[in-house]
Structure formats: C-alpha cells, structure tokens
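Novice: Give me a model of this one.
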Amino acid sequence: MKQMEENELSVIKEDVMKALEEVYDLEIGFDIVSLGLVYGVDIQDGKDVRIKMTLTTPMCPLAGLMTEDARRKVSEIEGIGDVKIELTFDPPWTPEMASDDVRKILGM
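Specialist: The predicted model follows:
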C-alpha cells in the first residue's frame, strides 16, 4: 500500500513539473523549470501542492505574473487541491542553476 502511495505521489509530482514547464519567464524566454527557478515541489495529503521557487532577481517585474501563472497551471491538473507558492531568494538564483541547454543557448 505504501509503495502505491509513493508511486501516485511520484506521478502527481511529475504532472506538476510538466505544468510548471509551461510557465515562462517572458524576459528571458525560457520556462521556469529549465531556468532552475523551481527549488522544490511537495505534495501534501495526496492533492495539495506546495511549490518553492525563486526568480532570476528579487526585483523581477514579472514576479506576480509568473507565480500566478504557475499556481493556475498546477491548479488545472485533475485531482489537485490547494496550490501554494513560496518565493524564496535563499539561495539566490545563478545562471549555473539553469539546464545545460539553456546555458548553451544563452552562451553561458
């Protein structure tokens, strides 16, 4: 039974990450997962989602837009309950956190 619950949570977490891949930092033009802005996803009670993420800079003018877009896209997943997003700047984002593909395209 416990293994099945872990598998179900794994599938839900995978769905959440796929949804977050559809959220873009419009200033840079890449999704927040590829940029390394998602620090963690926690599934509680099998349906409530807590996302810990950052931004490329604390002064990002699109902060509200990106976090709301992330919350909305994850909320649209069937069976998802409450979605909360925690913004953190610890550790601060650095370009090294982005995927290899993003760093290559940006010439880093």
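
Novice: only C-alpha atoms for contact and neighbour calcs from this point on.
Specialist: Fine.

Novice: Show me the residue sitting in the middle of this protein in space.
Specialist: By Cα atoms, centre = their mean, the chain has its centre lying nearest to Val38, at 4.0 Å.

Novice: Touching, it and Ile51? I think so.
Specialist: Yes. Taking Cα atoms under 8 Å as the contact criterion, Val38 and Ile51 are neighbours in contact, 7.4 Å apart.

Novice: Excluding sequence neighbours, find me the nearest residue to Asp42.
Specialist: Excluding its sequence neighbours, the residue lying closest to Asp42 (Cα to Cα, 6 or more residues apart in numbering) is Arg50, at 5.1 Å.

Novice: residues touching the one you found, list them.
Specialist: If you count contacts by Cα atoms under 8 Å, 6 or more residues apart in numbering, Arg50 has them with 41-44, 83-86.

Novice: So among these, which ones count as buried?
Specialist: By the neighbour-count criterion of 16 or more other Cα atoms under 10 Å, these include these buried positions: 41, 43, 83-85.

Novice: quick one: which of those residues sit in strands?
Specialist: Members of those lying in strands (criterion: DSSP state E): 41, 43, 83-85.

Novice: I have a second one here; can you model it like the first so I can compare?
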Amino acid sequence: MSKPTIDTAALGEKILRVIKTIYDPEIPVDIYELGLIYDVFVNEDFEVKILMTLTTPNCPVAETLPLEVEEKVKSINEVKDAEVEITFDPPWSQELMSEEAKLELGML
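Specialist: Predicted structure coming up:
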C-alpha cells in the first residue's frame, strides 16, 4: 500500500504560517522575519526538522523558544514529528532580518 501523497510545498507554507505566530519576547517581530529560522526540512514520513538560531547564545528564551517552535509545528495535523536544532553557525546578525522586521524596529 502506498503512502498518501502530500504537497510538501503546501505543508512548508503551513509550517511557516505557524512559525510566524511565534515572537521573540524582547522584540515585537516574529522569529521568521527576525531571520532566526535558517531552514525547514520535511521528509517523506512528514517529520520536520527546523534549523534555527537565537539572537545570542545566552538569549533568555534559549530553553523555551525552541520548545515552543517544536510544539506549534507538531500541532499541524500532517506533521508526524518535529525537531528543532539550534545552531550559531552562522551567528545571527541584524542583516538576517527581513525588510519588514527592520521597518517594524525603526531601522529603515
């Protein structure tokens, strides 16, 4: 019996919509627009791996933010499992922020 086919692009969009509801508590911009999400992988078993960073290694939400991302992505029906991997390579910098985030923070 073959696995049901799923539109991974559509699932990717759903994942991004969920990620865009998560905000850095110190900055009024979502973590996607801040440039904290480096990559999102979805395999054929609908397991998601998210490569993300934090604004600093001693970020006050270093423990809770990756968990929040994992939990919210796992809440999507099609997603079987989600894992967040934190990396500081490359380190986050303001250049990673979207134009929207820079505008929101008065940097443009």
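
Novice: picking that back up, out of the buried ones among the contacts of Arg50 of structure 1, which comes closest to Leu20 of structure 1?
Specialist: For the buried ones among the contacts of Arg50 of structure 1, the closest approach to Leu20 of structure 1 (Cα to Cα) belongs to Val41, at 10.3 Å.

Novice: Check which helix or strand the residue nearest to the closest one when sequence neighbours are not counted maps to.
Specialist: Taking Cα to Cα, 6+ apart, and ignoring the residues beside it in sequence, Val41 of structure 1 has Ile51 as its nearest neighbour in space, at 4.6 Å. For Ile51 of structure 1, the enclosing helix or strand under DSSP states H and E is strand 48-53.

Novice: what's the mean deviation for that strand versus structure 2?
Specialist: Average distance between strand 48-53 of structure 1 and its aligned residues in structure 2, after superposition and using mean Cα distance after the TM-score superposition for structure 1, equals 0.2 Å.

Novice: quick check: that strand aligns to which part of structure 2?
Specialist: Taken onto structure 2 by TM-score structural alignment, strand 48-53 of structure 1 occupies residues 47-52 there.

Novice: can you map out the helices along structure 1?
Specialist: 2-20, 63-75, 100-105 (DSSP state H).

Novice: Of these, which is nearest Leu26 of structure 1?
Specialist: Between Leu26 of structure 1 and the helices of structure 1, the shortest gap by Cα to Cα is with helix 63-75, which sits at 8.7 Å.

Novice: ok, average deviation of that closest one from structure 2?
Specialist: Overall, helix 63-75 of structure 1 averages 0.9 Å from its counterpart (mean Cα distance after the TM-score superposition for structure 1).

Novice: Off-centre distance for that helix?
Specialist: Offset of helix 63-75 of structure 1 from its chain centre (Cα atoms, centre = their mean, to the nearest Å): 9 Å.

Novice: If we go by neighbour counts, what in it is buried?
Specialist: 63, 66-67, 69-71, 73-75.
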